[in-house]
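Colleague: Model the structure of this input:
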Amino acid sequence: MKALVIGGAGYIGSHMVKTLQRAGHEVAVFDNFSTGHREAIEDVKIYEGDLQAAAEIDPVLSGYRPDLVLHFAARSLVAESMVDPALYHANNTCGVMTLLDGMRRHKLDRLVFSSTAAVYGFPQQRRIDESHPTAPINTYGWSKLFCESMISDYCRAYGLRAAVLRYFNASGADPSGTIGEAHEPETHLIPNVLRAAVGRADKVTVFGKDHDTRDGYCVRDYIHVNDLADAHLLAYDALNRADQPDFQLYNLGNGQGFSVIEVLRAAEAVVGRTIPMELADRRAGDPPVLVAGAGKARSILGWTPKIPELHRIIATAWRWHQEQRY
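Modeller: Okay, the predicted model is just below:
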């Protein structure tokens, strides 16, 4: 199988590339390297370009002719999306429309799209499955929901087969230690905890301890990044099994939640020392609990996370942070 990974130099994209390579597939990457890292991908054909420009993605689609296109090229900082919504709708929404039009022109009909639990907005139940209402509370979530709607329309009207995967908290790093999570700025909890542990930050800031949870701290569902990548390949298999053009939608999460303080304590156990913490006021609009209902992916795709334990997820990330290469 020939795969084209859009945004393949980013955190999740680079893990997808490695997963595809290990499975023996031919892989190419299309990336503008605005946030991705060249050092994160190796032994792969690289196309550098802007997804918003049809003139830059079209030659790749027509020349490489992938069997599967995987899209990871979104901007994903919630706060930034509220300050600069134009950036998010241009990069995320318009970029996906350009890709879909290119795939249609060149008769490419297999797409797996990385989406987000941010499309659900403020949770109405403690465990969120795919039937939960979508009501984003930030521009990032809206941009992803618009993309999902476009993809569904293209499946219905033009014969596209697509799977949309709504991630909860992607975490960890490849156990090899060669690739990991390196954002600037870094907004995710586990890498920020480990940055403090390794001395790249003075402390980790925790927002609020008065949430409606078992210990007062926010609870989130953490899923290992390699388990996410595995789900993409299973989704491709499911698209190939479908009798007709199809739109498929799956949540991806472990189905269990850990509080911020539980993550901190687990990280301290992994690194073997206390990690400095600073308590700050809770952030407006921060849901107390976000936990995935991922039974659909388990039953239909046959997907089972291989690294579900929090301490193992953190241990893979810790190896990366100690040996960080980019």
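
Colleague: Every contact and neighbour count from this point should use C-alpha atoms.
Modeller: OK.

Colleague: neighbours around residue 204, how many?
Modeller: 21 (other Cα atoms under 10 Å).

Colleague: Now show me the structure for the sequence below, then we'll compare the two:
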Amino acid sequence: MSDTTLHEFDNDIITIGTPDLDKTLIKDIPKDSLIEVSDLADNGIYHSRFEGEFGWENEIFCAFVRHDWYRKYWDLPLGLPFHMDLMKRLAEFRASQNKDLTNIQFEDEGDWCHLNYEILIPAAAQTIGDALKYANEILDWIENTVQTAQEGAAGLINGVIEKYNETSLLHLPDLIEKVKTATDIDEMGKYLEELVARFFSEIKGFQIIERKRTKTEEIDIVIVNNAEQSFWKSESNLILVECKNWTKKPAGKNEYVAFREKLENRRGRAKLGFFISAKGFAKTFGLEDLRNSKADLLIVPLDLKQLIEIIEKQLNYSEELQKFYIQATTK
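Modeller: Below you'll find the predicted structure:
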């Protein structure tokens, strides 16, 4: 293999959609073209199904993988330098053991970081679908291994937060009263974060690995779904929870879109999200949800009053959440 990077290619890019992957033969791909796997959504925007392109280098068909990270928006518990170094080391390990990965290159531009490498597609692969499956198996192994490290770091951090957090000493009735009566936004956010975290922690198999309050009065919680119960077991590995700690207006279209982007940015590991609003939901929230109802992401709206009612009436948390889940799928 040469040491030419993907960025130096000056070839035509051919876009192939998911339905045509198994119909497109590798031998029919022009030597001077690159293949991008993307699907056209209803809104006219292409959604990439692979981080990179496919094409020929000399006589070997390859997947040219490109991982790009932006420091400004990095919020995972394991810092970006450790995250990308682990991915690079895993790629190097795969290259040394299986000889099907080469030309590993890392570049740190300051704001952006890039990790590029080539996956050598075996000669047995006949179609672009075969090539995508082979490449994705390698990418999934690398990303799942790094995700496990991220979850481990997040679990340790969350354990410290829970242990050394004064709100964790409050009994549920006192905590709910604090949420209802707090007048200071920061105090309200602190109590609300604890309440929401406790609620989802009570669902068997839900492990909170990340919880934080932002400067925009949001509470973000990330849950690892280890549930054995059949209803939740079929859901995604990660579940996101966002709570809007607004005291004057309901959540609307903009909040829906922003939360949806958070789900999409979890590399396909998060397909389910719960959106809790302290002041309910505007009509535009539901309309935007209907507009995206064909997608495979599900956002379940839950009014804070409804969550508190479940707790105060000592109802079954999992069963009650299932009701809201079903409502969200049948709108």
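
Colleague: Could you get me the TM-score between them?
Modeller: Once superposed, chain against chain, the TM-score is 0.29 (TM-score structural alignment, normalised by the length of structure 1); 135 aligned residues with a Cα RMSD of 5.2 Å.

Colleague: neighbours of residue 98 of structure 1, just the number please.
Modeller: Residues within reach of residue 98 of structure 1, counting by other Cα under 10 Å, total 18.

Colleague: Which residues belonging to the helix or strand hosting it are considered buried?
Modeller: Using DSSP states H and E, residue 98 of structure 1 maps to helix 95-105. Residues of helix 95-105 of structure 1 classed as buried by neighbour count (16 or more other Cα atoms under 10 Å): 95, 96, 97, 98, 99, 100, 102, 103.

Colleague: likewise stretch 137-155 of structure 2?
Modeller: 138, 139, 142, 143, 146, 147, 149, 150, 151, 153, 154, 155.

Colleague: same thing with stretch 55-73 of structure 2?
Modeller: So, applying 16+ other Cα under 10 Å, buried residues of stretch 55-73 of structure 2: 55, 56, 57, 61, 62, 63, 64, 65, 66.

Colleague: Would you agree the fourth one is in contact with residue 55?
Modeller: Same thing as residue 61 of structure 2. Yes. Residue 61 of structure 2 is within contact range of residue 55, at 5.6 Å (criterion: Cα atoms under 8 Å).

Colleague: quick one: the residue nearest to residue 193 of structure 1 when sequence neighbours are not counted from residue 280 of structure 1, how far?
Modeller: Closest residue to residue 193 of structure 1 apart from its sequence neighbours, by Cα to Cα, 6 or more residues apart in numbering: residue 204 at 5.5 Å. Between residue 204 of structure 1 and residue 280 of structure 1 the distance, using Cα to Cα, to the nearest Å, works out to 10 Å.

Colleague: Ok, residue 140 of structure 1 next?
Modeller: 24 Å.

Colleague: Check residue 143 of structure 1 too.
Modeller: Residue 143 of structure 1 is 29 Å from residue 280 of structure 1, where distance means Cα to Cα.

Colleague: Report the spatially closest residue to residue 104 of structure 1, excluding sequence-adjacent ones.
Modeller: Excluding the flanking residues, the one nearest residue 104 of structure 1 by Cα to Cα, 6+ apart is residue 158, at 7.4 Å.

Colleague: What count of nearby residues applies to that neighbour?
Modeller: For residue 158 of structure 1, the count of nearby residues is 13 (other Cα under 10 Å).

Colleague: Longest strand in structure 2, by number of residues?
Modeller: Using DSSP state E, we find that the single longest strand of structure 2 is strand 60-70.

Colleague: re earlier: output the buried residues of stretch 137-155 of structure 2 as JSON lines; include the columns secondary structure.
Modeller: What follows is these, written out as JSON lines (DSSP: H, G, I helix; E, B strand; the rest coil):
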{"residue": "138", "secondary structure": "helix"}
{"residue": "139", "secondary structure": "helix"}
{"residue": "142", "secondary structure": "helix"}
{"residue": "143", "secondary structure": "helix"}
{"residue": "146", "secondary structure": "helix"}
{"residue": "147", "secondary structure": "helix"}
{"residue": "149", "secondary structure": "helix"}
{"residue": "150", "secondary structure": "helix"}
{"residue": "151", "secondary structure": "helix"}
{"residue": "153", "secondary structure": "helix"}
{"residue": "154", "secondary structure": "helix"}
{"residue": "155", "secondary structure": "helix"}
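
Colleague: need the residues you listed in TSV with distance to residue 193 of structure 2, can you?
Modeller: Output for the buried residues of stretch 137-155 of structure 2, formatted as TSV (distance: Cα to Cα, whole Å):
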residue	distance to residue 193 of structure 2
138	37
139	34
142	32
143	29
146	27
147	24
149	24
150	21
151	19
153	20
154	16
155	17
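
Colleague: Just give me the closest of these to residue 37 of structure 2.
Modeller: Comparing the buried residues of stretch 137-155 of structure 2 against residue 37 of structure 2 with Cα to Cα places residue 139 closest, at 15.0 Å.

Colleague: returning to what we had before: the more surrounded of residue 140 and residue 280 of structure 1?
Modeller: residue 140 (27 against 11).

Colleague: Now do the SS call for that one.
Modeller: Secondary structure, three-state DSSP: residue 140 of structure 1 is helix.

Colleague: Report the buried residues of the helix or strand containing residue 324 of structure 2.
Modeller: Using DSSP H and E, residue 324 of structure 2 falls within helix 317-329. The neighbour-count check on helix 317-329 of structure 2 (16+ other Cα under 10 Å) flags 317, 318, 321, 325, 328 as buried.

Colleague: can you check stretch 301-318 of structure 2 too?
Modeller: Using 16+ other Cα under 10 Å as the test for burial, stretch 301-318 of structure 2 gives 301, 302, 303, 304, 307, 308, 310, 311, 317, 318.

Colleague: ditto for stretch 85-102 of structure 2
Modeller: 86, 87, 88, 90, 91, 92, 94, 95, 100, 101, 102.

Colleague: What is the most widely separated pair among the residues you listed?
Modeller: Across these, the longest distance by Cα to Cα is 18.6 Å; it joins 86 and 100.

Colleague: For the stretch 1-150 of structure 2, just list every one of the strands.
Modeller: 12-16, 33-40, 46-48, 52-57, 60-70, 101-108, 112-120 (DSSP state E, counting those that start in this stretch).

Colleague: got a list of contacts for the third one?
Modeller: Put plainly, it is strand 46-48 of structure 2. Residues outside strand 46-48 of structure 2 that contact it (Cα atoms under 8 Å, 6 or more residues apart in numbering) are 36, 37, 38, 39, 40, 41.
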